[in-house]
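Engineer: Here is a sequence together with a model predicted from it:
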Amino acid sequence: MSPVAREKRILETLVTLADTLVDDFDVASLFDDLVQRCTTVIDAADVGIVLGDSHGELMMMAASSPRLLSAEEIQLSKNSGPCIDAIHSGQVIRAGSLDEIAQRWPAFATVMRGSGYHSLHTVPLRLRSTVLGAMNFFRDSDGELGNSDAQVAHAIADIAAIGLMQERSVRESAIARKQLEHALASRIVVEQAKGIVSNSYDVTMEVAWALLRQRARSHQARVTDVARGVINGAIKI
């Protein structure tokens, strides 16, 4: 690829990532496309992405080829490897030879050798103090990633982290909104049931509320479920 074509491809990749900051997107599809793009603009044979979920469990999110799978899976199963170190430390991890890799992560080095890889460069997906995962760049030759390629890899990882944080924020906001809507709907149901009990037994709303709670406790049910039963006539207080 010519330098001009490479620069164009880099810009296209960055623009695609930037679009995630202002629009809805599917994380899996985005990262599947991203790892493929990275192999065309960065001196790496394969690229993989590992992410952590809300409980801290790590999972492989994208891989540029099946050849990469065993190298990523051994890290997750052994909880040892450059990806794990990058996520835990928040720092870039470099290893320019199989000998260096073997000294640091023996089991991982065995899989690397079997897969034909010789060196690697791992960049944390990090936004300030929050590490969301890591991008792993696997190379078929010895030597660390060049400065130009490393800068591109870091820029892509930084924007990907921002996009991922944006997606999680939107998703969490949607969950919070649904929870609020559910709480408001439950409150309306309870108020309607209180009104029915108050009118049926000629008692105050406070007494009606106490009767609903008493019924719920005695039957080990939720007040909202008792209220719905009162409204549809299935429950008599």
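Structural biologist: Everything's here; your move. Residues are numbered from 1 along each chain as shown.
Engineer: Only C-alpha atoms from now on, for both contacts and neighbour counts.
Structural biologist: Will do.
Engineer: Summarise which helices and strands the biggest helix by length in the chain is packed against.
Structural biologist: Identified as the longest helix of the chain according to DSSP state H is helix 147-201. Helix 147-201 is packed against helix 3-19, helix 27-41, strand 119-127, strand 130-139, helix 205-218, helix 223-232, with contacts defined by 3 or more C-alpha pairs under 8 Å, 6 or more residues apart in numbering; DSSP states H and E.
Engineer: Run the chain-centre distance for the last one.
Structural biologist: Helix 223-232 has its average C-alpha position 38 Å from the chain's average C-alpha position, going by C-alpha atoms, centre = their mean, to the nearest Å.
Engineer: Run the angle between it and helix 147-201 for me.
Structural biologist: Relative orientation of helix 223-232 and helix 147-201, computed by axes from the mean of the first three to the mean of the last three C-alpha atoms, to 10 degrees: 50 degrees.
Engineer: Would you indicate which residues of helix 223-232 are buried?
Structural biologist: 223-224, 226-231 (16 or more other C-alpha atoms under 10 Å).
Engineer: same deal with stretch 98-115?
Structural biologist: 98, 101-102, 105-109, 111-113.
Engineer: Pick the most deeply packed of the helices and strands packed on helix 147-201.
Structural biologist: Of all those, strand 119-127 has the most neighbours on average by mean count of other C-alpha atoms under 10 Å, namely a mean of 26.
Engineer: For that strand, name the packing helices and strands.
Structural biologist: By 3+ C-alpha pairs under 8 Å, 6+ apart, strand 119-127 packs against helix 82-89, strand 93-95, strand 130-139, helix 147-201.
Engineer: quick check: angle from it to helix 147-201?
Structural biologist: Going by the same axes, to 10 degrees, strand 119-127 makes 40 degrees with helix 147-201.
Engineer: okay, the angle between strand 119-127 and helix 82-89?
Structural biologist: Using the same axes, to 10 degrees: strand 119-127 against helix 82-89 is 30 degrees.
Engineer: could you check the angle helix 3-19 makes with the longest helix of the chain?
Structural biologist: 20 degrees.
Engineer: so which of the helices and strands packed on helix 147-201 gets nearest residue 170?
Structural biologist: If you check each of those against residue 170 by C-alpha to C-alpha, helix 27-41 wins as the nearest, at 12.4 Å.
Engineer: Grab the nearest non-local neighbour of the most centrally placed residue in the chain.
Structural biologist: Centroid-nearest residue in the chain, with C-alpha atoms, centre = their mean: residue 53, separated by 5.1 Å. Counting by C-alpha to C-alpha, 6 or more residues apart in numbering, residue 59 is the residue found nearest to residue 53 once chain neighbours are left out, at 7.7 Å.
Engineer: roughly how far apart are the one you found and residue 214?
Structural biologist: 47 Å (C-alpha to C-alpha, to the nearest Å).
Engineer: May I ask which helix or strand encompasses the nearest residue to residue 135 once chain neighbours are set aside?
Structural biologist: Computed as C-alpha to C-alpha, 6+ apart, the closest residue to residue 135 that is not its neighbour in sequence is residue 49, at 4.6 Å. For residue 49, the host element (DSSP states H and E) is strand 46-52.
Engineer: A further structure is provided below for comparison with the first:
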Amino acid sequence: MFLENLAETFVELADTLVADFDPVEFMHLLADRCVATLEVDAAGILLVDHHGELQVVGASSDRARLIELFELQHRQGPCMECYLTGEPVTVAGFTEAPQRWPEFSAVAKDAGFGALHALPMRLREQTVGALNLFSVEEGALSEPTLRVAQAMADVATIGLLQAQVISHRELLAGQLQRALQSRVLIEQAKGVLAERLQIDISTAFETLRRYARSHNDYLSTVAADVIAGTIDVAALTAVTEARPATRHPRP
């Protein structure tokens, strides 16, 4: 079952790597697949923007996203260290880490996590971010599991840096900037949807994703339409989860 799930994961990740793939949806797919495939309870992704600052671009849960935001705001923690050094960082138990990252460790423990693994997203000498895996139970992941996780991070990095033969830095900056701009739209749309349908933020986000997938559309495009009021909000709840074979986004 593990090998079947793993194979499906890499097929789905590779299938998403088209010339104009949606980087925000791709990062969320990666985070979700990490949770589904690996022995972890949550995942988060940090990427560097065109100003050289790390940003949270994907997360499998609100808890993971908030912890990542806290780390960036306080500029301390294993994920930040992983990005800066380009090397994996393992925290097998937050009871062992207070001396290095006291505030981050306390917040992670309060959120219910016992361990964290941060893996660099890099291609050769260029590190573009970090893939962060959270576990409720303390203890380090097995070496085979970490190798699979690093391979998933590598696939994601290659996707972000595809076509880099000509000018990979410009391509990366453009993709990441679009991802961050899309993130703002998505957060606004989540709030609009939560208010109109009287649902929580997590449910609002999943509703947006289901609608985007069922209509073969970009998540950011759907979010913009929700904000503009050009989508019947009630119709968003009528769609069912469906993975499109081919994406044909609106122009």
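Structural biologist: The structure has been received and is ready for your questions. The structure presented is a predicted model; accordingly, all values stated were derived computationally and were not measured.
Engineer: Tell me which of the helices and strands packed on strand 119-127 of the first structure is the most buried.
Structural biologist: Highest mean neighbour count among those (mean count of other C-alpha under 10 Å): strand 130-139, a mean of 24.
Engineer: Need the contact partners of that one.
Structural biologist: 43-52, 58, 83, 86-88, 90, 117-126, 157, 161 (C-alpha atoms under 8 Å, 6 or more residues apart in numbering).
Engineer: and for that strand, what span of the second structure is it aligned with?
Structural biologist: Aligned using TM-score structural alignment, strand 130-139 of the first structure spans residues 126-135 in the second structure.
Engineer: once aligned to the first structure, how far is the matching stretch on average?
Structural biologist: Comparison of stretch 126-135 of the second structure with the first structure after fitting gives an average deviation of 0.4 Å (mean C-alpha distance after the TM-score superposition for the first structure).
Engineer: Skip ahead from the one helix or strand residue 212 of the second structure maps to and say which helix or strand is next.
Structural biologist: Using DSSP H and E, residue 212 of the second structure sits within helix 201-214. Later in the chain than helix 201-214 of the second structure, the nearest helix or strand by DSSP H and E is helix 219-228.
Engineer: Would you mind listing the buried residues in that following helix?
Structural biologist: Buried, per 16+ other C-alpha under 10 Å, within helix 219-228 of the second structure: 219-227.
Engineer: circling back to that earlier point, identify those among the buried residues of stretch 98-115 of the first structure that sit within helices.
Structural biologist: Using DSSP H, the buried residues of stretch 98-115 of the first structure in helices are 98, 101-102, 106-109, 111-113.
Engineer: which one in the second structure is aligned with residue 77 of the first structure?
Structural biologist: Checking TM-score structural alignment: residue 77 of the first structure goes with residue 73.
Engineer: Work out for me the element its match sits within.
Structural biologist: helix 62-74.
Engineer: so what does that helix touch, helix or strand wise?
Structural biologist: Counting by 3+ C-alpha pairs under 8 Å, 6+ apart, helix 62-74 of the second structure packs on strand 42-48, strand 54-59, helix 78-85, helix 102-110.
Engineer: so which of those comes closest to residue 211 of the second structure?
Structural biologist: strand 54-59 (18.4 Å).
Engineer: gap between that closest one and the chain center?
Structural biologist: 6 Å.
Engineer: okay, and that strand goes to which residues in the first structure?
Structural biologist: Strand 54-59 of the second structure maps onto residues 58-63 of the first structure, going by TM-score structural alignment.
Engineer: just stretch 224-243 of the second structure next, same as before
Structural biologist: Against the first structure, stretch 224-243 of the second structure falls on no residues (TM-score structural alignment).
Engineer: One more: stretch 94-112 of the second structure?
Structural biologist: By TM-score structural alignment, stretch 94-112 of the second structure lines up with residues 98-116 in the first structure.
Engineer: Which residues does the matching stretch contact?
Structural biologist: 67-68, 70-71, 74-75, 80-82, 95, 118-119, 140, 142.
Engineer: Just the closest of the buried residues of helix 223-232 of the first structure to residue 201 of the first structure, please.
Structural biologist: Closest to residue 201 of the first structure, out of all of the buried residues of helix 223-232 of the first structure and judged by C-alpha to C-alpha, is residue 230, at 12.9 Å.
Engineer: Can you tell me how far the closest one is from residue 207 of the first structure?
Structural biologist: 15 Å.
Engineer: swap in residue 97 of the first structure?
Structural biologist: Residue 97 of the first structure is 77 Å from residue 207 of the first structure, by C-alpha to C-alpha.
Engineer: Could you do residue 102 of the first structure as well?
Structural biologist: Distance from residue 102 of the first structure to residue 207 of the first structure, by C-alpha to C-alpha: 73 Å.
Engineer: about what we covered before: what about the match of strand 54-59 of the second structure, how far off from the second structure?
Structural biologist: Looks like 0.6 Å for stretch 58-63 of the first structure (mean C-alpha distance after the TM-score superposition for the first structure).
Engineer: how about the helices and strands packed on strand 119-127 of the first structure in TSV, adding distance to residue 16 of the first structure?
Structural biologist: Shown next, in TSV, are those (distance: least, C-alpha to C-alpha, whole Å):
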stretch	distance to residue 16 of the first structure
helix 82-89	24
strand 93-95	26
strand 130-139	17
helix 147-201	10
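Engineer: Can you tell me which of those is nearest to residue 3 of the first structure?
Structural biologist: Nearest to residue 3 of the first structure, of these and by C-alpha to C-alpha, is helix 147-201 at 11.9 Å.
Engineer: quick one, the closest one and strand 46-52 angle?
Structural biologist: 30 degrees.
Engineer: ok, the buried residues of stretch 98-115 of the first structure vs residue 17 of the first structure, which is closest?
Structural biologist: residue 112 (29.2 Å).
Engineer: State the span of the second structure onto which stretch 211-226 of the first structure is aligned.
Structural biologist: Using TM-score structural alignment, stretch 211-226 of the first structure pairs with nothing in the second structure.
Engineer: Span of that stretch from start to end?
Structural biologist: Stretch 211-226 of the first structure: ends 10 Å apart by C-alpha to C-alpha.
Engineer: How far away from the center of its chain is it?
Structural biologist: Worked out by C-alpha atoms, centre = their mean, stretch 211-226 of the first structure lies 39 Å from the chain centre.
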